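Peer 1: Quick one, what's the 3D model for this:
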Amino acid sequence: MKAIVTGANGTVGSRLCEFLRRQGAEVVSWDRSAVPVDDYWAMENFVRSVAPDVLFHLATASRPTGRPNESWLINYEWTSELAWITRQLGARFVFSSTAMVFSDHAPGPFTLDSEPEAPEGYGYEKRRAEERAFQQNPEARVVRLAWQIDDEPTGNNMVASLEAQMREKGRVEASTRWLPACAFLDDTVRALLALAWAEPGLYMLDANERWSYYDIVRALNERHGGRWQVEPTEHFVFDQRMIDDRVVLPSLKTRLPGLP
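Peer 2: You can find the predicted model right below:
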């Protein structure tokens, strides 16, 4: 198998590339400095030259270069072009979206029938990109990802966030009334590869069955030797869980036996 991965240096992308290579796949990372994302013909020629079986589009505008409307370009326009190119060239297209397509005011837990309504920012751009991906390529697989959990305190994952809170505040405030969408990173990348060969459509990856952010942080603290001072709060009330019975990730309880 040959795969192109955008966002290959990111939290999910870097781990996906590692996993794909362990499975024997040939992985080509998208270098935006070599293949500009605002040049359609350069993009099509690149994808054509690689001739991938699947293109995993995981990139976000995490490293701004100062271009006007760069976030919209990366999150929406690039997605649109890649969906079209993969359709024309017969490659599978897997686009990573986010639980943030639902605003903090939406009533969760969310199912496939829940209507995304994020009114602005990253969540808005991603929900619009979901729509566009299917318009451009009805065979697309669009996958809403949860907040990733990993033992390494790097990148955009929960443990990195907890470490940052400890450095900045000397404590971790964790709401007992927030049920976050979250999953372990290694489980997410395994599911992404499997979904590349699933039926086209929308999928949601979330391993949180019923636990609050406070429950999860306490269990992670136990796993990491109790190095954080965890304080319960009720300051954020939100059920962000995503329910998709077609995709069963290992339960958080499996990964975090310390959960109640």
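Peer 1: Every contact and neighbour count from this point should use C-alpha atoms.
Peer 2: Fine.
Peer 1: Just to check, Lys2 is in contact with Asp53?
Peer 2: Yes - shown here, Lys2 and Asp53 form a contact pair, counting by Cα atoms under 8 Å, at 5.4 Å.
Peer 1: what does stretch 2-14 contact?
Peer 2: Counting contacts by Cα atoms under 8 Å, 6 or more residues apart in numbering, the residues outside stretch 2-14 that touch it are 16-17, 25-31, 50-60, 154-157, 185, 189.
Peer 1: Equivalent analysis for stretch 155-169, please.
Peer 2: Outside of stretch 155-169, the residues that reach it under the criterion Cα under 8 Å, 6+ apart are 10-11, 147-154, 171-172, 220, 228-229.
Peer 1: 7 Å instead?
Peer 2: Taking Cα atoms under 7 Å, 6 or more residues apart in numbering as the criterion, the residues outside stretch 155-169 that touch it are 11, 147-151, 153-154, 171-172, 228.
Peer 1: Sort out for me which of the contacts of stretch 2-14 are in helices.
Peer 2: Filtering the contacts of stretch 2-14 for membership in helices, criterion DSSP state H, returns 16-17, 50, 185, 189.
Peer 1: quick one: which of the residues you listed is nearest Val142?
Peer 2: Checking the ones in helices among the contacts of stretch 2-14 against Val142 by Cα to Cα gives Val189 as the nearest, at 14.1 Å.
Peer 1: And Leu193, how close does it get to Arg132?
Peer 2: Leu193 is 22 Å from Arg132, where distance means Cα to Cα, to the nearest Å.
Peer 1: this one next, for a side-by-side:
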Amino acid sequence: MKAIITGNNGAVAPYVNRELKSKNIEVTVWNRELVGINNEEEVYRFIEETNPDIFFHIATGPIEWLEYIARATKKLGIKLVFTSTVSVFSEDKTGPYKPDSSPDTVSSYGVYKILCEKLMKQIYPEAYILRLGWQIGSETGSNNMFDFLCRSQRDNSYIEASSQWYPSCSFLEETAETIVDLALNHKFDTYLLNSNRSYSFYDIVQYLKRLHRQDWKVIETNALVRDDRMFDNRVTLKPLDFS
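Peer 2: Take a look at the predicted model:
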């Protein structure tokens, strides 16, 4: 089995890449320096020549790139997996969210992802859409929660964490396992991926402080009062457990 993956310089894709290889799936990484994203013929030719069984589109890029990928994979009969985000839900409302919850954000990133989802459903209705929460890594240098906390401590000498905010989040390794499992073993649909069942952001920050033995100064606040958790009974993602 073969796969193409985009976004390998980001937070999630490298973990998906490793998970695929652990299952003896041959992975081709889309290198934008070698393969353009603005020419539909070039996109189609690369996908056709690589001839993957599954295409994982994890990168952020022009919506036209996704359009070209969706058309090509649909025509060639290649399974397409697209990673979206919990940010499709409005910051002015509160969850928890379920598979039938309607995306309604006005934030630029969330609107971009909503447009991508709509485009996918229009061009390739059989594609997989996976909405991810905030990813928890163990290193700095990428867009993950641990990196954010380290930067907050460095820049401010403290971290503010609301005990009234319940975010959707999961560890990168477990997210990658679930993404691959859904693509290989489940029917196409829109899925919600979240490991957080009951913890506030403050709880999570305190746990990561202990886990990584960080000398963080964590200040509990109630500045953000919201529930951003996503629940999807079809997804087997290991719950966070700090006990």
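Peer 1: Tell me how the two chains score on TM-score.
Peer 2: Overlay of the two chains. TM-score (TM-score structural alignment, normalised by the length of structure 2): 0.96; 242 aligned residues with a Cα RMSD of 1.1 Å.
Peer 1: Next, the contact list for Lys98 of structure 2, please.
Peer 2: Counted by Cα under 7 Å, 6+ apart, Lys98 of structure 2 has contacts 230-232.
Peer 1: Could you check how far it is from Gly7 of structure 2?
Peer 2: Remark: distance between Lys98 of structure 2 and Gly7 of structure 2 (Cα to Cα) = 27 Å.
Peer 1: Tell me which stretches of structure 2 form helices.
Peer 2: Secondary structure of structure 2 by DSSP H: the helices cover 13-22, 40-50, 63-76, 108-123, 145-156, 172-185, 201-211.
Peer 1: what would the ones you listed look like in a markdown table with mean neighbour count?
Peer 2: Shown next, in a markdown table, are the helices of structure 2 (neighbours: other Cα atoms under 10 Å):
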| stretch | mean neighbour count |
| --- | --- |
| helix 13-22 | 19 |
| helix 40-50 | 15 |
| helix 63-76 | 19 |
| helix 108-123 | 18 |
| helix 145-156 | 16 |
| helix 172-185 | 18 |
| helix 201-211 | 18 |
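Peer 1: out of those helices, nearest to Val225 of structure 2?
Peer 2: Smallest distance to Val225 of structure 2 across the helices of structure 2 (Cα to Cα): 10.5 Å, for helix 201-211.
Peer 1: Where does the closest one end up in structure 1?
Peer 2: Per the alignment by TM-score structural alignment, helix 201-211 of structure 2 matches residues 213-223 in structure 1.
Peer 1: quick one: the matching stretch to structure 2 mean distance?
Peer 2: Comparison of stretch 213-223 of structure 1 with structure 2 after fitting gives an average deviation of 0.6 Å (mean Cα distance after the TM-score superposition for structure 1).
Peer 1: Run the chain-centre distance for stretch 117-130 of structure 2.
Peer 2: On the basis of Cα atoms, centre = their mean, to the nearest Å, the separation between the geometric centre of stretch 117-130 of structure 2 and that of its chain is 16 Å.
Peer 1: what does that stretch correspond to over in structure 1?
Peer 2: Across structure 1, the stretch matching stretch 117-130 of structure 2 (TM-score structural alignment) is residues 130-143.
Peer 1: Please, a PyMOL command that selects the buried ones among the contacts of stretch 155-169 of structure 1?
Peer 2: The following PyMOL command selects only the buried members of those, with burial defined by 16 or more other Cα atoms under 10 Å:
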select buried, resi 11+147+148+149+150+171+172+228
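Peer 1: farthest pair in the contacts of stretch 155-169 of structure 1?
Peer 2: When the contacts of stretch 155-169 of structure 1 are compared pair by pair using Cα to Cα, the two farthest from each other are Thr11 and Arg171, 24.3 Å apart.
Peer 1: Structure 1: which residue goes with Leu224 of structure 2?
Peer 2: With the correspondence set by TM-score structural alignment, Leu224 of structure 2 lines up against Phe236 in structure 1.
Peer 1: Pick out the residue closest to the middle of structure 1.
Peer 2: Most central residue of structure 1, judged by C-alpha distance to the mean C-alpha position with Cα atoms, centre = their mean, is Leu145 at 3.7 Å.
Peer 1: ok, the closest residue to that one other than its chain neighbours - how many residues close by?
Peer 2: If you skip the residues right next to it in sequence, Leu145 of structure 1 has Thr98 as its closest partner in space, 4.7 Å away by Cα to Cα, 6 or more residues apart in numbering. Thr98 of structure 1 has 21 neighbouring residues, counting by other Cα atoms under 10 Å.
Peer 1: Give me the aligned partner of Thr98 of structure 1 over in structure 2.
Peer 2: In the superposition onto structure 2, Thr98 of structure 1 corresponds to Thr85 when matched by TM-score structural alignment.
Peer 1: about what we covered before: test my guess that the residue nearest to Leu145 of structure 1 contacts Arg144.
Peer 2: Yes - at 4.3 Å, Thr98 of structure 1 counts as touching Arg144 under the criterion of Cα atoms under 7 Å.
Peer 1: Kindly state which residue of structure 2 is aligned to Leu249 of structure 1.
Peer 2: Using TM-score structural alignment to pair residues, one finds that Leu249 of structure 1 aligns to Leu237 in structure 2.
Peer 1: Now do the contacts for its match.
Peer 2: By Cα under 7 Å, 6+ apart, Leu237 of structure 2 lies in contact with 174, 178, 194-195.
Peer 1: and if we set it to 10 Å?
Peer 2: Taking Cα atoms under 10 Å, 6 or more residues apart in numbering, we find Leu237 of structure 2 in contact with 170-171, 174-175, 177-179, 192-196.
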